[in-house]
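A.B. asks: Okay, here's the prediction I keep looking at, along with the sequence it came from:
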Amino acid sequence: MTARIYQPTKTAMSSGMAKTREWVLEFTADTPKRIEPLMGWTSSHDTQAQVSLRFPTKEEALDYAEAHGIDVIVTLPKKRRANVRTGGYGENFATSRRGAWTH
């Protein structure tokens, strides 16, 4: 049984960083998915692939995996650099703005 430990990234549809601070332990699928002949849906007999556990720290996730005999693959997050503008949002409405207000 193999699992993956990672820290999720923010979704592309939001600018917030909610649910990105925790670490996630997800089991990898042991058997390939197959197509149901009646409805055409994708299915699997591996129910462990549906399990997703959340931990506050990476160390707690590793301790859990070690205590339960789970082989893990740890994926470290790539931190993004801060996008800080000097004027901030108020710069859009400044009277000393050089360019035309286009929005």
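C.D. replies: Happy to help now that I have it.
A.B. asks: use CA for all of it now, contacts and neighbours both
C.D. replies: Noted.
A.B. asks: Contact partners for the most centrally placed residue in the chain?
C.D. replies: Relative to the mean C-alpha position of the chain, the nearest C-alpha, by C-alpha atoms, centre = their mean, is the one of Pro8, at 2.0 Å. When contacts are counted by C-alpha atoms under 8 Å, 6 or more residues apart in numbering, Pro8 is found next to 19-24, 77.
A.B. asks: Could you report the neighbour count for the nearest residue to Ile35 once chain neighbours are set aside?
C.D. replies: For Ile35, the nearest residue in space outside its immediate sequence neighbours is Thr42; the separation is 4.6 Å by C-alpha to C-alpha, 6 or more residues apart in numbering. Counted by other C-alpha atoms under 10 Å, the residues lying close to Thr42 total 10.
A.B. asks: next, the one to line up against it:
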Amino acid sequence: MAARIYQRPKNAMQSGRARTDEWVLEFEQSEARRPDPLMGWTGSGDTQAQVQLTFPTKEEAQAYARKYDIVARVHATPPKSLKLQAYADNFR
């Protein structure tokens, strides 16, 4: 089983930062998706791809992966950059 560990990004649709301090362990797909012949919906028989586990710290997520022999890659959190802008800049 392969998985990836990452910190949840800020929701682009809202200004709040709720749940951005959580770390997520998400399993990668083990088989390709295919269209259903009757309805045309895309799906697969891989149920692990639907699982997302959340942890308070990166170390706890890595410890969980080691405990259950999950090969996990840690994706670093990109640095947060703040773009300071005034309303008057729209009229320059």
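C.D. replies: Looks like it arrived, so ask away. This one's a predicted model, so the numbers in the text were calculated from it and none came from an experiment.
A.B. asks: what's the TM-score for these two chains?
C.D. replies: The pair, once superposed, lands on a TM-score of 0.88 when counted by TM-score structural alignment, normalised by the length of structure 2; 89 aligned residues with a C-alpha RMSD of 1.8 Å.
A.B. asks: still on that earlier bit, my read is that the residue nearest to Ile35 of structure 1 contacts Glu36, right?
C.D. replies: Yes - the pair Thr42 of structure 1 and Glu36 qualifies as a contact (C-alpha atoms under 8 Å) at a distance of 6.2 Å.
A.B. asks: And the residue lying closest to Ser44 of structure 2 once chain neighbours are set aside, how far from Gln50 of structure 2?
C.D. replies: In space, Ser44 of structure 2 comes closest to Arg33 once its chain neighbours are excluded; the distance is 4.9 Å by C-alpha to C-alpha, 6+ apart. Separation of Arg33 of structure 2 from Gln50 of structure 2 (C-alpha to C-alpha, to the nearest Å): 13 Å.
A.B. asks: Neighbour count for these two, which is higher?
C.D. replies: Neighbours were counted for Arg33 of structure 2 and for Gln50 using other C-alpha under 10 Å; Arg33 has more, 13 against 10.
A.B. asks: contacting residues for that one?
C.D. replies: Counted by C-alpha under 8 Å, 6+ apart, Arg33 of structure 2 has contacts 42-44.
A.B. asks: Let's have those residues in TSV, adding distance to Ala61 of structure 2 and secondary structure.
C.D. replies: Formatted as TSV, the entries for these read as follows, by distance: C-alpha to C-alpha, whole Å; DSSP: H, G, I helix; E, B strand; the rest coil:
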residue	distance to Ala61 of structure 2	secondary structure
Thr42	30	strand
Gly43	27	strand
Ser44	26	coil
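A.B. asks: Name the member of those residues with the shortest distance to Gln29 of structure 2.
C.D. replies: When the contacts of Arg33 of structure 2 are ranked by distance to Gln29 of structure 2 (C-alpha to C-alpha), Ser44 comes first, at 9.1 Å.
A.B. asks: what's the counterpart of that closest one in structure 1?
C.D. replies: The alignment partner of Ser44 of structure 2 in structure 1, by TM-score structural alignment, is Ser44.
A.B. asks: wait, what's in contact with Gln62 of structure 2?
C.D. replies: Taking C-alpha under 8 Å, 6+ apart as the criterion, Gln62 of structure 2 is in contact with 5, 72.
A.B. asks: Right, I'll call it a day here.
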